[in-house]
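Undergrad: this is a predicted model, with the sequence first.
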Amino acid sequence: MALLISTYNWPEALKLVLDSVLRQRVLPDEIIIADDGSGEPTRAVINAFAKVSSVPVKHFWHPDEGFRKTIIINQAIAGTESAYIVEIDGDIVLHPDFIKDHRNEAEKGFYIRGSRVLLPEGKTNRFLNSGEFQRISAFGKGIRNRFNALRIPLLAPLVIKKSKRSNNFIGANCAFWRNDFMKVNGYNNELKGWGHEDIELAARFINSGLSQKKVKLKAICYHLHHALNDRVHENINYRVYLDTLNKGITYCANGYHH
């Protein structure tokens, strides 16, 4: 199993994320970092982490030519032999049982849709400034979507939903089999700019016969607060998603193989 982390020019957040990887009770077999053109401070954080990590760390980077997350993720996945990929963003701090939970939920014929706890700005700034992430209580102040902060593995089977849904998929906490990813040709590199590259991939997963497994009360993670991304391409990308879904498209021309 590989843990895939996508990042872009936010080394302070990435450091908190990588610290949380070191605290995992069960580690992934390798960590692959898809870096969409970050500068030297990010490289320094990754190099420092690689020195203390007990599992291999691979850093995939290309020059900064705007938002090209799909391209660098496809490259990173091409660079791993792992059969199963757990994907997060570089602003997602992990609960200590995150990898363990994902390992336990992996199931043939399904891709995983996880959830995240949205951290308030004040808490996020405190963590970033101190360089230390403190444990979050589901009942703490300012926590939205508290249900996502609860880890109750015994009850998780009661709330896991299996469906043919794709429009709720988030790349910030998801997992899939590498073979399934290659079968649909990975992320669609035609989607330029922020938005909907994850649900468009999910639509092709569904069209190719997979189902979604939506996991709650397990695989907990915390999303550091930040300003919204530039959404100028969002509507165009959403139209591509609808087209993919409605036409039953299973393979994108310009993706993992292009």
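TA: That came through, no problem.

Undergrad: all contacts plus neighbour counts: C-alpha atoms, from now on.
TA: Will do.

Undergrad: hey, where'd the strands end up in the stretch 101-250 of the chain?
TA: Assigned by DSSP state E, counting those that start in this stretch, the strands in the stretch 101-250 of the chain fall at 110-113, 117-118, 161-163, 173-177, 211-214, 221-223.

Undergrad: nearest to R23, of the ones you listed?
TA: When these are compared by CA to CA, strand 221-223 sits nearest R23, at 13.0 Å.

Undergrad: ok, residues contacting that closest one?
TA: With contacts defined as CA atoms under 8 Å, 6 or more residues apart in numbering, strand 221-223 is touched by 91-95, 98, 115-119, 149, 173.

Undergrad: and with 7 Å instead?
TA: Residues outside strand 221-223 that contact it (CA atoms under 7 Å, 6 or more residues apart in numbering): 91-95, 116-119.

Undergrad: let's have those in JSON lines, adding neighbour count.
TA: Below are the contacts of strand 221-223 laid out as JSON lines (neighbours: other CA atoms under 10 Å):
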{"residue": "D91", "neighbour count": "26"}
{"residue": "I92", "neighbour count": "26"}
{"residue": "V93", "neighbour count": "26"}
{"residue": "L94", "neighbour count": "25"}
{"residue": "H95", "neighbour count": "23"}
{"residue": "R116", "neighbour count": "23"}
{"residue": "V117", "neighbour count": "22"}
{"residue": "L118", "neighbour count": "20"}
{"residue": "L119", "neighbour count": "20"}
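
Undergrad: list just the nearest of those to E190.
TA: Closest to E190, out of all of these and judged by CA to CA, is D91, at 24.4 Å.

Undergrad: comparison target below:
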Amino acid sequence: MYSMKLSIIISTYNSEEWLHKVLLGYSVQSEKDFEIIIADDGSTSKTKAVIDFFQQKFLHPIQHVWHEDLGFRKCKILNQAILQSSSDYLLFTDGDCVPRKDFVETHLQYKENGFFLSGGYFKLPMSISKTISDDDIINQDCFKISWLKKQGLKTNFKLSKLTGNRYFAGFMNWITPTKRSWNGHNSSGFKNDILAINGFNELLEYGGEDREMGERLFNNGLLSKQIRYSAICVHLDHTRSYVNPEKVKFNSEVRKFNQKNKVTWITSGIDKE
């Protein structure tokens, strides 16, 4: 049976304007052999309309995995998306992260048994997020330092992520002090490794829920590679009205417990038996 090179799982919730930009970014990737699965945490029909618009622009059909809006249940919909995936290698990102044209190719280039890949993002202010047009994505202008400066972005060290020099990127991946954690906006790994720890913990809401899964991957013997300067995506700005301090504290306690007790498998994951 034929298997595409990887499945891209994109989480979203009522952000159809941003999702349009994100899917456009995937439509111009240098690597074409992938499927997209939209993990939709209860959006309205406006999100489905965006998906329908892009349906014919990819080699493989987009899958839309949706459940009812009952609050923040990202982990649950991600687990459903994992079960729907057709590839043995999974790339996870968010519906507000526009990928550079070599994003998918880079994840495939660095993938390796025994590892997951840890990427980052370049965060944009709302003014520039709104300014980015379809042409800016198709022509890749929104990833160019000169273009961003023209839109009013101030010069800072983080701009070095966008240099596009692979030797510099490799060096920066090596020296960066940032932890090689599982970041939900830009991480990938083998499906079997994720199934081996029972996927995402559905007890957790917003606040380190992605990293918690990565920490269980570590507990199960996996290592991680840093690719934050190689696999580039720009993060479009948005509000976070769903942040709940009590839930964030609960997530932190779960992560501390898992670390202390070397937890790998959780019962509140993909397999509920």
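TA: Arrived safely, thanks for sending. What you see is a predicted model, and the numbers here were worked out from it, not measured in a lab.

Undergrad: just give the TM-score of the two.
TA: In this superposition the chains share a TM-score of 0.92, using TM-score structural alignment, normalised by the length of structure 1; 254 aligned residues with a CA RMSD of 2.0 Å.

Undergrad: can I get the strands of the stretch 101-250 of structure 1 in CSV with distance to Q134 of structure 1?
TA: Formatted as CSV, those follow (distance: least, CA to CA, whole Å):
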stretch, distance to Q134 of structure 1
strand 110-113, 25
strand 117-118, 14
strand 161-163, 30
strand 173-177, 20
strand 211-214, 27
strand 221-223, 11
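
Undergrad: L128 of structure 1 is nearest to which of these?
TA: Nearest of the strands of the stretch 101-250 of structure 1 to L128 of structure 1, taken as CA to CA: strand 221-223 at 12.4 Å.

Undergrad: ok, average deviation of that closest one from structure 2?
TA: Taken over the aligned residues, the distance from strand 221-223 of structure 1 to structure 2 averages 0.3 Å (mean CA distance after the TM-score superposition for structure 1).

Undergrad: list the buried residues in that strand.
TA: Neighbour-count burial for strand 221-223 of structure 1 flags 221-223 (criterion: 16 or more other CA atoms under 10 Å).

Undergrad: could you dump those to CSV with distance to Y251 of structure 1?
TA: Putting the buried residues of strand 221-223 of structure 1 into CSV (distance: CA to CA, whole Å) gives the following:
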residue, distance to Y251 of structure 1
C221, 30
Y222, 32
H223, 31
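
Undergrad: now render the contacts of strand 221-223 of structure 1 as TSV, adding distance to S82 of structure 1.
TA: What follows is those, written out as TSV (distance: CA to CA, whole Å):
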residue	distance to S82 of structure 1
D91	23
I92	21
V93	22
L94	20
H95	22
R116	24
V117	27
L118	29
L119	31
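
Undergrad: and which of those residues is nearest H233 of structure 1?
TA: Closest to H233 of structure 1, out of all of these and judged by CA to CA, is D91, at 21.5 Å.

Undergrad: to which residue of structure 2 is the closest one aligned?
TA: When structure 2 is aligned by TM-score structural alignment, D91 of structure 1 is paired with D96.

Undergrad: okay but its match is in contact with K21, surely?
TA: No: the pair D96 of structure 2 / K21 is not scored as a contact, 8.1 Å apart, by CA atoms under 7 Å.

Undergrad: skipping adjacent residues, who's closest to the residue most central in space within structure 1 in space?
TA: Residue closest to the mean C-alpha point of structure 1, counted by CA atoms, centre = their mean, is I88 at 2.2 Å. Among residues not flanking I88 of structure 1 along the chain, A172 sits closest, at 4.3 Å (CA to CA, 6 or more residues apart in numbering).

Undergrad: same question, E132 of structure 1
TA: In space, and not counting its chain neighbours, E132 of structure 1 is closest to L16: 6.7 Å by CA to CA, 6+ apart.

Undergrad: after alignment, which residue of structure 2 pairs with the one you found?
TA: Using TM-score structural alignment, the equivalent of L16 of structure 1 in structure 2 is K21.

Undergrad: count of neighbours near its match?
TA: K21 of structure 2 has 25 neighbours, counted by other CA atoms under 10 Å.

Undergrad: and the gap between I77 of structure 2 and L203 of structure 2?
TA: 12 Å (CA to CA, to the nearest Å).

Undergrad: please identify which of the two sits among more neighbours.
TA: Shown here are I77 of structure 2 and L203; by other CA under 10 Å, I77 has more neighbours (24 against 17).

Undergrad: that one: which element?
TA: If you go by DSSP states H and E, I77 of structure 2 is part of helix 74-84.

Undergrad: give me the mean deviation of that helix from structure 1.
TA: Mean deviation for helix 74-84 of structure 2: 0.6 Å (mean CA distance after the TM-score superposition for structure 1).

Undergrad: so that helix matches what in structure 1?
TA: Aligned by TM-score structural alignment, helix 74-84 of structure 2 falls on residues 69-79 of structure 1.

Undergrad: buried residues in that stretch?
TA: Using 16+ other CA under 10 Å as the test for burial, stretch 69-79 of structure 1 gives 69-77.

Undergrad: now swap in stretch 99-117 of structure 1 and tell me
TA: For stretch 99-117 of structure 1, by 16+ other CA under 10 Å, it's 99-103, 105-106, 110-117.

Undergrad: how about stretch 8-24 of structure 2?
TA: Buried residues in stretch 8-24 of structure 2, counted by 16+ other CA under 10 Å: 8-14, 16, 18-24.

Undergrad: show residues contacting it.
TA: 35-44, 46-47, 50, 81, 90-99, 134.

Undergrad: PyMOL command to pick out the buried ones of the residues you listed?
TA: Entered in PyMOL, the line below selects the buried ones among the contacts of stretch 8-24 of structure 2, by 16+ other CA under 10 Å:
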select buried, resi 35+36+37+38+39+40+41+42+43+44+47+50+81+90+91+92+93+94+95+96+97+98+99
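
Undergrad: in strands, which of the contacts of stretch 8-24 of structure 2 appear?
TA: 35-40, 90-94, 97-99 (DSSP state E).

Undergrad: K216 of structure 1 maps to what in structure 2?
TA: That one, K216 of structure 1, aligns with R228 by TM-score structural alignment.

Undergrad: once you drop chain neighbours, what's closest to its match?
TA: Distances taken as CA to CA, 6+ apart place G119 nearest to R228 of structure 2, at 4.0 Å, with adjacent residues excluded.

Undergrad: nice, that's everything, thank you.
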